[in-house]
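J.: could you work out the structure for the sequence below:
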Amino acid sequence: MAFSSGSGGGGPMAEINVTPLVDVMLVLLIIFMITAPLLTHKVEIKLPEANLDERPEEPGVPITLAIQDNGQIYWNDDPVNMVALESQLAVEAQKKPQPRVDIRADDTTKYRIIADVVKTAKNVGIAKVGFVATPER
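T.: The predicted model follows:
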């Protein structure tokens, strides 16, 4: 309880009682002193270093598969059906290094059609299949 010095009436006291503040700060200091050593990592890991002199081979031009909402598939802007797509992807899968396959689809294209194209690419051995989207503005 805060008491005023004998200089006046029973008005409110304008001094701040700092004792609870000091108590809370000391408790927080002790907690941080105990938990800080526990936050250090005990497991030592040797991370690889980057070497900019040697760069991996970049595969050639990526293959772009465009899929319209009606199910029509285009191989680099040339129309193709699923049988021809599978045979062309099988030929591309044999190349070293394999080209990347980028899939562009309309926003109203059924997911089943896109999933069939991705499944076909994976079944013939294409390792990298990606999706192309328009960036948000």
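
J.: from here on, contacts and neighbour counts on C-alpha atoms
T.: OK.

J.: any idea how far Val132 is from Ile67?
T.: Using CA to CA, to the nearest Å, Val132 is found at 11 Å from Ile67.

J.: kindly report the same for Tyr74.
T.: Tyr74 sits 6 Å away from Ile67, going by CA to CA.

J.: following element in sequence after the top helix by length along the chain, please.
T.: In the chain, with assignment by DSSP state H, the single longest helix is helix 19-35. Sequence-wise, the next helix or strand downstream of helix 19-35 (DSSP states H and E) is strand 63-67.

J.: from the contact counts, what lies against that next one?
T.: When contacts are defined as 3 or more CA pairs under 8 Å, 6 or more residues apart in numbering; DSSP states H and E, strand 63-67 packs onto strand 73-75, strand 101-105.

J.: how does it look with 10 Å?
T.: Counting contacts by 3 or more CA pairs under 10 Å, 6 or more residues apart in numbering; DSSP states H and E, strand 63-67 packs against strand 73-75, strand 78-80, helix 82-93, strand 101-105, helix 111-124, strand 129-131.

J.: orientation of it relative to strand 101-105 in degrees?
T.: Using axes from the mean of the first three to the mean of the last three CA atoms, to 10 degrees, one finds that strand 63-67 and strand 101-105 are set 20 degrees apart in direction.

J.: how about this one, so we can line them up?
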Amino acid sequence: MFDWDEKPELNITPLVDVMLVLLAVLMVISPNIVYEELINLPKGSAQTEVKEKKEIEIVITDSKRITVNKKPFEFATFSDNFALFSNQFSKESVVRISADHRLEYGDVMGVMSGVKHAGLTNISLATSN
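T.: Below is the predicted model:
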């Protein structure tokens, strides 16, 4: 007959032994696993010379007088004249714009827009205390 009061006992010792063996195997093998990614790097050119980038400094006074590298420009025709002037510079040249704090935001952004339309994108705004 079947005894309903009897409770089964679970013997987990063999399970623990197997897991410890697997852990030991993984610990021995894991340092030897190497992942290799093949990368094709481009060939460099030995003939490429580093050219010094000329800096363009634009100063805008409170009376909307613009000077580019100490050369005066008219505010109304700045975009067209600067596009012609910028042809002598590389497109990677650094442009630094210093504007008087009393100018309106739109005036400074108009000058910056003219610089961008000339093809120069490396533009920084200088600040003073």
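
J.: need the TM-score between these chains.
T.: For these two chains in superposition, a TM-score of 0.51 is obtained (TM-score structural alignment, normalised by the length of the second structure); 88 aligned residues with a CA RMSD of 3.3 Å.

J.: columns mean neighbour count and distance to Ile31 of the first structure on top of the helices and strands packed on strand 63-67 of the first structure, output as JSON lines?
T.: Output for those, formatted as JSON lines (neighbours: other CA atoms under 10 Å; distance: least, CA to CA, whole Å):
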{"stretch": "strand 73-75", "mean neighbour count": "20", "distance to Ile31 of the first structure": "63"}
{"stretch": "strand 78-80", "mean neighbour count": "13", "distance to Ile31 of the first structure": "67"}
{"stretch": "helix 82-93", "mean neighbour count": "16", "distance to Ile31 of the first structure": "59"}
{"stretch": "strand 101-105", "mean neighbour count": "20", "distance to Ile31 of the first structure": "53"}
{"stretch": "helix 111-124", "mean neighbour count": "16", "distance to Ile31 of the first structure": "53"}
{"stretch": "strand 129-131", "mean neighbour count": "13", "distance to Ile31 of the first structure": "49"}
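
J.: could you tell me where the longest helix of the first structure falls in the second structure?
T.: Here helix 19-35 of the first structure fails to align to any part of the second structure, judged by TM-score structural alignment.

J.: stretch 64-77 of the first structure now?
T.: So stretch 64-77 of the first structure sits over residues 57-70 in the second structure, by TM-score structural alignment.

J.: among the helices and strands packed on strand 63-67 of the first structure, which is nearest Ile30 of the first structure?
T.: Ile30 of the first structure lies closest, by CA to CA, to one member of those: strand 129-131, at 51.9 Å.

J.: and that closest one, how far from the second structure on average?
T.: Compared with the second structure after fitting, strand 129-131 of the first structure has a mean deviation of 1.2 Å; criterion: mean CA distance after the TM-score superposition for the first structure.

J.: and that strand, which stretch of the second structure?
T.: Mapped onto the second structure using TM-score structural alignment, strand 129-131 of the first structure covers residues 123-125.

J.: what's that stretch in contact with?
T.: Applying CA atoms under 10 Å, 6 or more residues apart in numbering, the set of residues contacting stretch 123-125 of the second structure from outside is 56-58, 92-99, 108, 112, 115-116.

J.: out of those residues, who's nearest Val25 of the second structure?
T.: Glu92 (57.7 Å).

J.: which of the contacts of stretch 123-125 of the second structure lies closest to Glu49 of the second structure?
T.: For the contacts of stretch 123-125 of the second structure, the nearest to Glu49 of the second structure is Glu92 (14.8 Å; CA to CA).

J.: what range in the first structure matches the helix ranked longest in the second structure?
T.: In terms of residue count, the longest helix belonging to the second structure (DSSP H) is helix 13-29. Across the first structure, nothing matches helix 13-29 of the second structure (TM-score structural alignment).

J.: circling back: what residues do Val132 and Ile67 of the first structure have in common as contacts?
T.: Counting by CA under 10 Å, 6+ apart, the residues touching both Val132 of the first structure and Ile67 are Ile103, Arg104, Ala105.
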